[in-house]
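Q: no FASTA, just this:
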């Protein structure tokens, strides 16, 4: 095991054999302490990642009027394009300095259990190969996320396959993000203001540019640099709620870098792994026992919870 920062350990997926052991123990410890962990030897091919970055950069370089054609009114950014300065972090006064695209689960109509929620994808016709590249990365990260959740289940005393039928139709999202060069400072505006993720876990293919920081349990902001070949995985609010804060969701942000770095574009690709829309987020009994009380006594479906949070960040 190596480390990209003393606060954020890096684990090898090659050490996980599907059984409770050193890997699941280390994963659980890292998430209890920081909410973040890096994974290497993860099986996501570099060629898939590189091709995805290529088509995403090509899309974001299109004229604004072309990109706006793919912003779907009334959908809360669930699929397609969300323009610059639209998303605004909870309790923050100004929007983030970013634009992004959402790719959801690709399902045939006959296989879709919730067509009003699991919406069809849209694809930019101006970028050849966009669909193929995006879906290849989506599927690779979805598979990796399932393996990580299996290790998590073992750490908390659940069967290894406990999450399998609870995430197989999850409203998971691949979100390529473009943070344009900062030519002129906007008071109070940063690339991504402090926030916690909504979902179960997030798998982040990091930027080659600096900026990501996490808030430690001691209240210090710590920069996180992604090592080559490493995917950062963090706890989201749904998992925090399900586990009664045994695995806390860590606050993080993307700050504006100093000097010339601010005038360079930044790209990153998080994959937000969600449960199935009808999954009832109800505190796990063993987590209530461990914490001594139930911090979240009112169960809620994952879709209802998602809608609550989307309202808070001004997407709906």
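A: The structure has been received and is ready for your questions. Please read all numbers here as calculations on a predicted model, not as lab measurements.
Q: alpha carbons only for contacts and neighbour counts from here, please
A: OK.
Q: Do a quick rundown of the helices in this structure.
A: In the chain, the helices defined using DSSP state H lie at 22-33, 46-60, 64-67, 130-155, 164-167, 237-242, 285-291, 302-312.
Q: Out of those, flag the one nearest residue 195.
A: helix 237-242 (10.3 Å; Cα to Cα).
Q: From the contact counts, what lies against the closest one?
A: Under the contact criterion of 3 or more Cα pairs under 8 Å, 6 or more residues apart in numbering; DSSP states H and E, helix 237-242 touches strand 280-281.
Q: now for the strand it packs on, which elements pack on it?
A: If you count contacts as 3+ Cα pairs under 8 Å, 6+ apart, strand 280-281 packs onto helix 237-242, strand 300-301.
Q: I'd like the ones you listed as TSV, with mean neighbour count and distance to residue 199 appended.
A: Listed next are those as TSV, based on neighbours: other Cα atoms under 10 Å; distance: least, Cα to Cα, whole Å:
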stretch	mean neighbour count	distance to residue 199
helix 237-242	23	5
strand 300-301	16	12
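Q: Would you tell me which of the ones you listed gets closest to residue 294?
A: helix 237-242 (9.7 Å).
Q: got the helices of the chain as JSON lines, with distance to residue 272 columns?
A: JSON lines is the format used below for the helices of the chain (distance: least, Cα to Cα, whole Å):
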{"stretch": "helix 22-33", "distance to residue 272": "17"}
{"stretch": "helix 46-60", "distance to residue 272": "16"}
{"stretch": "helix 64-67", "distance to residue 272": "22"}
{"stretch": "helix 130-155", "distance to residue 272": "9"}
{"stretch": "helix 164-167", "distance to residue 272": "12"}
{"stretch": "helix 237-242", "distance to residue 272": "11"}
{"stretch": "helix 285-291", "distance to residue 272": "23"}
{"stretch": "helix 302-312", "distance to residue 272": "12"}
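Q: looking at these, which is closest to residue 227?
A: Among these, the nearest to residue 227 by Cα to Cα is helix 46-60 (13.3 Å).
Q: Of all the residues in that closest one, which ones are buried?
A: Neighbour counts over helix 46-60 (16 or more other Cα atoms under 10 Å) mark 48, 49, 51, 52, 53, 55, 56, 59, 60 as buried.
Q: Below is an additional structure, to be compared with the one above:
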């Protein structure tokens, strides 16, 4: 039997310094935190779950009308496309991406295309837009705690993520046929700054601890799972680890059930330069990344690695 990871739920309502200590400890130990009192309305989450389930139940031909050819950045990505870095087969999932809305003429529009919306599901657009905004706000509060933990000004991350290339992903893992090859989501690390996830109450999400053992992540109903992404790991010189995680296939008696989840991938603005924080470099921890890179260049590099962008 797989052990459960030691992650104590953390209320996001804690005072600044208390939150910084709680999140800092959790992230430095495991790269993950379970967040309660996050301020995101449970009824809104249920609305989005219902809209997502309705969309994924549409005929394949209808869903493919929203396959817009932007490296998966917006709209629909069909089953069997995304492949974890270094995995030998694609994940057993399909998904929808919604990003940040930008005003006309915004300089970041070249890296952040406009959203598309399924006309077949009336509540899809209003519900998803509202959840995107709510998770963006919750993410900003987590980043405030992280900044204080790192000894930075509380508002350090405000400008870097103000026009960030964040994405809300609606994930559908269909029921599994007997003997199917592959995993719902093979072992991987997230590309972005931090990830906020609803839907992990359904069993399957695991992290790999520092001893290399896989551990289940136990999540109270309605809580958010938050984890560090590769961009923040790079910025902090691995002081905050981007922990490997996966979604395993269910036990045979539950293989006929679909699984839905909603990760929000919070990103830096495309032109933000990821340069190692000086306070995360010392003799014991030399700089792993002496060459800086823009957030957009890093993202494009990683999207190619997971099969969402071609080489051309």
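A: Cool, got the structure. Everything quoted here is computed from the prediction, not taken from an experiment.
Q: Could you tell me the TM-score of the two chains?
A: Once superposed, chain against chain, the TM-score is 0.96 (TM-score structural alignment, normalised by the length of structure 2); 307 aligned residues with a Cα RMSD of 1.3 Å.
Q: Columns distance to residue 94 of structure 1 on top of the buried residues of helix 46-60 of structure 1, output as TSV?
A: TSV is the format used below for these (distance: Cα to Cα, whole Å):
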residue	distance to residue 94 of structure 1
48	35
49	32
51	33
52	30
53	28
55	29
56	26
59	25
60	22
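Q: export the helices and strands packed on strand 280-281 of structure 1 to CSV and tack on distance to residue 216 of structure 1?
A: Compiled in CSV, these are given as follows (distance: least, Cα to Cα, whole Å):
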stretch, distance to residue 216 of structure 1
helix 237-242, 16
strand 300-301, 28
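Q: Nearest to residue 141 of structure 1, out of the ones you listed?
A: helix 237-242 (17.8 Å).
Q: Find me the equivalent region of the closest one in structure 2.
A: Aligning helix 237-242 of structure 1 against structure 2 (TM-score structural alignment) gives residues 230-235.
Q: which residues touch residue 119 of structure 2?
A: By Cα atoms under 8 Å, 6 or more residues apart in numbering, the contact set of residue 119 of structure 2 is empty.
Q: Per the alignment, it pairs with which residue of structure 1?
A: Alignment note: residue 119 of structure 2 maps to residue 125 in structure 1; criterion TM-score structural alignment.
Q: Kindly provide the distance from that match to residue 135 of structure 1.
A: 15 Å (Cα to Cα, to the nearest Å).
Q: same deal with residue 260 of structure 1?
A: Distance from residue 260 of structure 1 to residue 135 of structure 1, counting by Cα to Cα: 34 Å.
Q: Now which residue in structure 1 aligns to residue 285 of structure 2?
A: Under the alignment (TM-score structural alignment), residue 285 of structure 2 maps onto residue 292.
Q: Neighbours of that match, how many?
A: 10 (other Cα atoms under 10 Å).
Q: ok, now how distant is it from residue 250 of structure 1?
A: 21 Å.
Q: Of the helices and strands packed on strand 280-281 of structure 1, which is nearest residue 117 of structure 1?
A: Taking Cα to Cα, strand 300-301 is the member of these nearest to residue 117 of structure 1, at 12.8 Å.
Q: Would you mind getting the average deviation of that closest one from structure 2?
A: On superposition with structure 2, the mean distance recorded for strand 300-301 of structure 1 (mean Cα distance after the TM-score superposition for structure 1) is 0.3 Å.
Q: Run through the neighbouring helices and strands of that strand.
A: Here strand 300-301 of structure 1 touches strand 280-281, going by 3+ Cα pairs under 8 Å, 6+ apart.
Q: what stretch of structure 2 does the strand it packs on fall on?
A: Counting by TM-score structural alignment, strand 280-281 of structure 1 corresponds to 273-274 in structure 2.
Q: how much does the matching stretch stray from structure 1?
A: When structure 1 is overlaid, stretch 273-274 of structure 2 sits 0.3 Å from its aligned residues on average, using mean Cα distance after the TM-score superposition for structure 1.
Q: Now do that stretch: distance to the chain's middle.
A: 19 Å (Cα atoms, centre = their mean, to the nearest Å).
Q: ditto for stretch 176-193 of structure 2
A: 14 Å.
Q: Check stretch 216-224 of structure 1 too.
A: On the basis of Cα atoms, centre = their mean, stretch 216-224 of structure 1 is displaced by 19 Å from the centre of the chain it belongs to.
Q: Ends of it, what's the gap?
A: Using Cα to Cα, the two ends of stretch 216-224 of structure 1 sit 11 Å apart.
Q: That stretch corresponds to what range in structure 2?
A: Using TM-score structural alignment, stretch 216-224 of structure 1 pairs with 209-217 in structure 2.
Q: tell me which residues in that stretch are buried?
A: Neighbour-count burial for stretch 209-217 of structure 2 flags 209, 214, 215, 216, 217 (criterion: 16+ other Cα under 10 Å).
Q: Rebuild those residues as CSV, extending it with distance to residue 280 of structure 2.
A: Listed next are the buried residues of stretch 209-217 of structure 2 as CSV, based on distance: Cα to Cα, whole Å:
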residue, distance to residue 280 of structure 2
209, 22
214, 28
215, 28
216, 30
217, 28
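Q: The residues you listed in strands, which ones?
A: Taking DSSP state E, the ones among these that sit in strands are 214, 215, 216.
Q: quick one: which of those residues is nearest to residue 15 of structure 2?
A: Of these, the one sitting nearest to residue 15 of structure 2 (Cα to Cα) turns out to be residue 216, at 28.9 Å.
Q: Count the residues that sit near residue 310 of structure 1.
A: A total of 19 residues lie near residue 310 of structure 1 under the criterion other Cα under 10 Å.
Q: For it, list the residues it contacts.
A: Residue 310 of structure 1 neighbours (Cα under 8 Å, 6+ apart): 76, 316.
Q: Check the spacing between the aligned residue in structure 2 for it and residue 65 of structure 2 real quick.
A: Aligned by TM-score structural alignment, residue 310 of structure 1 pairs with residue 303 of structure 2. Using Cα to Cα, residue 303 of structure 2 is found at 22 Å from residue 65 of structure 2.
Q: Repeat that for residue 269 of structure 2.
A: Taking Cα to Cα, one finds residue 269 of structure 2 at 29 Å from residue 65 of structure 2.
Q: who has more neighbours, the two?
A: Each of residue 269 of structure 2 and residue 65 has its neighbours counted (other Cα under 10 Å); residue 269 has more, 21 against 11.
Q: need the contact list for that one.
A: Residue 269 of structure 2 sits next to 108, 160, 161, 162, 163, 164, 165, 295, 296 when contact means Cα under 8 Å, 6+ apart.
Q: Which residue is the nearest non-sequential neighbour of the first one?
A: Leaving out its chain neighbours, the residue that sits closest to residue 108 of structure 2 by Cα to Cα, 6 or more residues apart in numbering is residue 270, at 6.8 Å.
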